[in-house]
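Undergrad: All I have is the shape, not the residue letters:
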């Protein structure tokens, strides 16, 4: 089993209680901001500070290709992955727009793209985003016929994610949003979801990039074949990642664990990011309180993963894009929750009666 380089600590209970007491002193009826109060209080526990912050924030988009696309499980070819990485770097994708809206930086990681990223194009069109070249291998194997990767490669991907999480924490980021890019990665995520939750494959499989009903049926058959061929061990999440996962999913798993170990909050995006999150929680359950679910995807397996993670999504906009789009859209909510604790006046400060007789 892959071992954590640094242990994950429990949330700071003293900071949680102090933040809760401060909320009760602010100029509002106690509890009237609902989930926003709970988000701010949990941020306080994560950071060990009565008044937390959700800035600066970053979106980390892990990119990797999947050999299982040979089985016709996606409506798009794998060449789209490298093309979208260039789009991310040029600032033209949905994730760039939504990250700018939240004032968040974008970090793109080539952890397993099938082709080399043309750096001359990146340099010519870069809009200020950072590209990390951390390639473990050129895409995964076709999991319908063989393991997606070796255990060593899965552990390398976990270590890449860990390294990036550690470095971003050193740079002062307080919140990291999980993003991904990889044609075929809803197939890998559905396989992970089925193995780690015990749910039948058809219950966790959706349209992904836009498959027809027949395409979804075929996708389910491919996943069932992959699980039967590789026999991933549900008690060993690293084995699951190696046999039916993806490089970008394993990278996000390592990133999630590193953020929690360094007391950085993690905003989980949709189905693929949640597959990484459940792998992280199965590796180390102490990571769970550090996670915030941004939204509920239309992918059917996402609801199952959210229930398994015991996370309540902030919104449901019928999204299924990925990239970290939902997580980026949720960042202003966390920022607002933190700013309420910092900037809202208490009854005493405002000279307002608190209604206590």
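TA: Structure's in. What do you need? None of the values given here were measured: they were computed from a predicted structure.

Undergrad: From now on I want contacts and neighbour counts done on CA atoms only, so please keep to that.
TA: Will do.

Undergrad: residue ranges for the strands of this protein, please.
TA: For the chain, the strands defined by DSSP state E cover 57-64, 105-112, 130-133, 175-181, 265-268, 291-293.

Undergrad: Tabulate those strands in CSV, adding columns for distance to residue 204 and mean neighbour count.
TA: CSV is the format used below for the strands of the chain (distance: least, C-alpha to C-alpha, whole Å; neighbours: other C-alpha atoms under 10 Å):
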stretch, distance to residue 204, mean neighbour count
strand 57-64, 21, 28
strand 105-112, 24, 25
strand 130-133, 31, 16
strand 175-181, 19, 30
strand 265-268, 18, 29
strand 291-293, 18, 24
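
Undergrad: what's around the closest residue to residue 37 other than its chain neighbours, how many residues?
TA: Nearest non-adjacent residue to residue 37, counting by C-alpha to C-alpha, 6 or more residues apart in numbering: residue 337, 6.4 Å away. Residue 337: 24 surrounding residues under other C-alpha atoms under 10 Å.

Undergrad: Quick check: residue 241 touching residue 250?
TA: Yes - between residue 241 and residue 250 there is a contact under C-alpha atoms under 8 Å: 6.3 Å.

Undergrad: what touches both of those two?
TA: Residues touching both residue 241 and residue 250 (C-alpha atoms under 8 Å, 6 or more residues apart in numbering): residue 154.

Undergrad: if we can go back for a sec, from residue 204, how far out is the residue nearest to residue 37?
TA: 32 Å (C-alpha to C-alpha, to the nearest Å).

Undergrad: Residue 163 now?
TA: On the measure of C-alpha to C-alpha, residue 163 and residue 204 end up 31 Å apart.

Undergrad: the more surrounded of those two?
TA: residue 204 (25 against 17).

Undergrad: Name all residues that make contact with that one.
TA: 190, 193, 194, 299, 300, 301, 302, 304.

Undergrad: Included below, for side-by-side comparison, is a second structure:
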């Protein structure tokens, strides 16, 4: 959930301000959340309080776990200190925590010292933490000693926690106002209502972080690596690092956190059901061929667009029009999840985390390419996969959660107006996991689809490659009698990143959002998705195979022909971003070029205002022109079908002469 480089967030708000719902939206993209409940159960006779607690519990997804700390206030600091870096904690709320702290059963106690311990635990916590607390500064001074003691203690706790957190937001009437850092807030662009909860961007926060060395050191310490690189500030505009996009769910029912109004899928009490044989939308069967045929009529010199006409056909089919436009809003989803065991042989420990932190901060190759392409970059943490040679990479419940998580990411992108998704990955062991998936789904030999291992110094590490091959071989042997269904393959071999990527493909298909694939993880997800929804592959475009054997094989099985052969090796997603400006240019060119003069008629818009100078031309009157539209057997050889006014094919019937006959020579 890390909010644009910040790892801890304090959410303040008054009574019924929507602060808890907003805090829950901040962690909605995390696969597993530990909910820390601080409030006591209260009087059993107080039905209104019991109803409030039940409402809170009903909003929590089934994948969340709940931990109670009401019995001992000091336990909250212990929970924060013992949290792991891959965990996400939601503490709700400090008001209940202070209430228990002041309870006579816990006195005498040093309240100031306990609050200081909590602030220090938040400051040094390695997990992602969202803390909810009531804002008491706008209320009247209580008239009772106990009330004044509560407001004093809660005010002190809020100040201490706000100082320890990387970001602070005040929720008023459901509207978030980011209080820290203020400089980044002032420079933040206006956002739509569907994304109004997104905090300042990474590029804006970088300027503030430069003058906030304490905050930078704290964030770097939690990530386990320094986020401050000794490199000059780039002149290009860095991308908006969307490491969190709040869910938009106007029509969701309580208890169905993964539902969305556009899904035509079976629902049960636990939410969205992702199962084999789902019926998802297909691209337009007619718009694609019509768009390609239309290219033959345009005023293009030479032989035309070559193989890039497939881009026009793909965009037309996915947009449902024969005159597609270039993709405007593009989002890159960078999946970060490691694979334990032999799959990650030859990789440097912590390297994938460093790459992910670099991308979150708007630095590194992928972030700079995204900046050049005007694409936003969202870093997505996926579940860590167990050693597949010894045990299942994920449990069945984790697979279900990861699939829904990926679907949710696609839903959020569609709600934010994203027109194209780019899928990439940066986890350790992803290539071996993809090779195992291909071996299980396509009958491939692991050594034939497992790419060579390249060290940081650029050397080929054959020993590490053999360890990876052995890990895939042992995993296939362990699962030789296991079912080969989609979820079985994800659980036994694919792991977290492949499972989340599969959910992204399915969710994007459901919302008619095309996906630009690049790298083994996306292609492995495409192979798995065939069993769940065969329509998903038709919404995928492969810009480049990157010279990777697994990508080549999976593309061949899925029927995806790479457009380019760049052979870049900058990580998953880089090839797609390098190709993106070219693909956009082709779409813009195809949409803007006029019809070739030899095929144009006098009804064309570009000739409507020109005087007619052809001496052989005579404007037919209405009586002469009428049979051209009403008589199907009209065969006057001098008649020419008028050009349609709107987008579409230039001819409605076949003719002996091809539409592109002017280029036949």
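TA: Sure, I can see it. Please read all numbers here as calculations on a predicted model, not as lab measurements.

Undergrad: Overlay them and tell me the TM-score.
TA: Here the superposed chains carry a TM-score of 0.84, computed using TM-score structural alignment, normalised by the length of structure 1; 327 aligned residues with a C-alpha RMSD of 2.5 Å.

Undergrad: Let me have the strands of structure 1 in CSV, adding distance to residue 231 of structure 1 as columns.
TA: Listed next are these as CSV, based on distance: least, C-alpha to C-alpha, whole Å:
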stretch, distance to residue 231 of structure 1
strand 57-64, 23
strand 105-112, 23
strand 130-133, 31
strand 175-181, 26
strand 265-268, 27
strand 291-293, 29
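
Undergrad: if I've got this straight, residue 178 of structure 2 is in a strand?
TA: Yes - Residue 178 of structure 2: assigned to a strand according to DSSP: H, G, I helix; E, B strand; the rest coil.

Undergrad: how close does the spatially closest residue to residue 303 of structure 2 that is not a sequence neighbour sit to residue 163 of structure 2?
TA: Of all residues not flanking residue 303 of structure 2 in the chain, residue 663 sits nearest, at 7.6 Å (C-alpha to C-alpha, 6+ apart). Per C-alpha to C-alpha, residue 663 of structure 2 is found 70 Å from residue 163 of structure 2.

Undergrad: In terms of neighbours, single out the busier of the two.
TA: The residue with more neighbours, out of residue 663 of structure 2 and residue 163, is residue 163; 18 against 14, by other C-alpha under 10 Å.

Undergrad: Neighbours of residue 44 of structure 1, how many?
TA: Residues within reach of residue 44 of structure 1, counting by other C-alpha under 10 Å, total 27.

Undergrad: Correction: the previous question concerned residue 99 of structure 1.
TA: 25.

Undergrad: thinking it is in contact with residue 328, fair?
TA: Yes - the pair residue 99 of structure 1 / residue 328 is scored as a contact, 5.5 Å apart, by C-alpha under 8 Å.

Undergrad: what is in contact with the two at once?
TA: Counting by C-alpha under 8 Å, 6+ apart, the residues touching both residue 99 of structure 1 and residue 328 are residue 59.

Undergrad: hmm, back to that, map the residue nearest to residue 37 of structure 1 across to structure 2 for me.
TA: Correspondence of residue 337 of structure 1 to structure 2, assessed by TM-score structural alignment: residue 586.

Undergrad: My read is that its match contacts residue 308, right?
TA: Yes - if you go by C-alpha under 8 Å, residue 586 of structure 2 and residue 308 touch, sitting 7.3 Å apart.

Undergrad: circling back to that earlier point, pipe the contacts of residue 204 of structure 1 into TSV and attach distance to residue 333 of structure 1 per row.
TA: Formatted as TSV, these follow (distance: C-alpha to C-alpha, whole Å):
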residue	distance to residue 333 of structure 1
190	28
193	27
194	31
299	23
300	25
301	25
302	21
304	24
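
Undergrad: Among those residues, which one lies nearest to residue 5 of structure 1?
TA: Distance to residue 5 of structure 1 across the contacts of residue 204 of structure 1 (C-alpha to C-alpha) is lowest for residue 193, with 25.7 Å.

Undergrad: Give me the neighbour count for that closest one.
TA: 31.

Undergrad: Pull the contacting residues for it.
TA: 199, 204, 275, 301, 304, 305.

Undergrad: That one -> structure 2?
TA: Looks like residue 193 of structure 1 aligns to residue 438 there (TM-score structural alignment).

Undergrad: how close does its match sit to residue 523 of structure 2?
TA: Going from residue 438 of structure 2 to residue 523 of structure 2 by C-alpha to C-alpha gives 9 Å.

Undergrad: now do residue 153 of structure 2
TA: 54 Å.

Undergrad: about what we covered before: was I right about the residue nearest to residue 37 of structure 1 contacting residue 36?
TA: Yes - counting by C-alpha under 8 Å, residue 337 of structure 1 does reach residue 36; the two are 5.3 Å apart.

Undergrad: Alignment lookup: residue 371 of structure 2 to structure 1.
TA: So, by TM-score structural alignment, residue 371 of structure 2 is matched to residue 100.

Undergrad: What of residue 295 of structure 2?
TA: By TM-score structural alignment, residue 295 of structure 2 lines up with residue 23.

Undergrad: which ones are touching its match?
TA: 30, 31, 37, 341.

Undergrad: circling back: let's see if you can find the most crowded of the contacts of residue 193 of structure 1.
TA: Busiest of these [other C-alpha under 10 Å] is residue 275, holding 32 neighbours.

Undergrad: who are the neighbours in contact with the counterpart of it in structure 2?
TA: Using TM-score structural alignment, the partner of residue 275 of structure 1 in structure 2 is residue 524. Contact analysis of residue 524 of structure 2 by C-alpha under 8 Å, 6+ apart lists 434, 437, 438, 498, 554.
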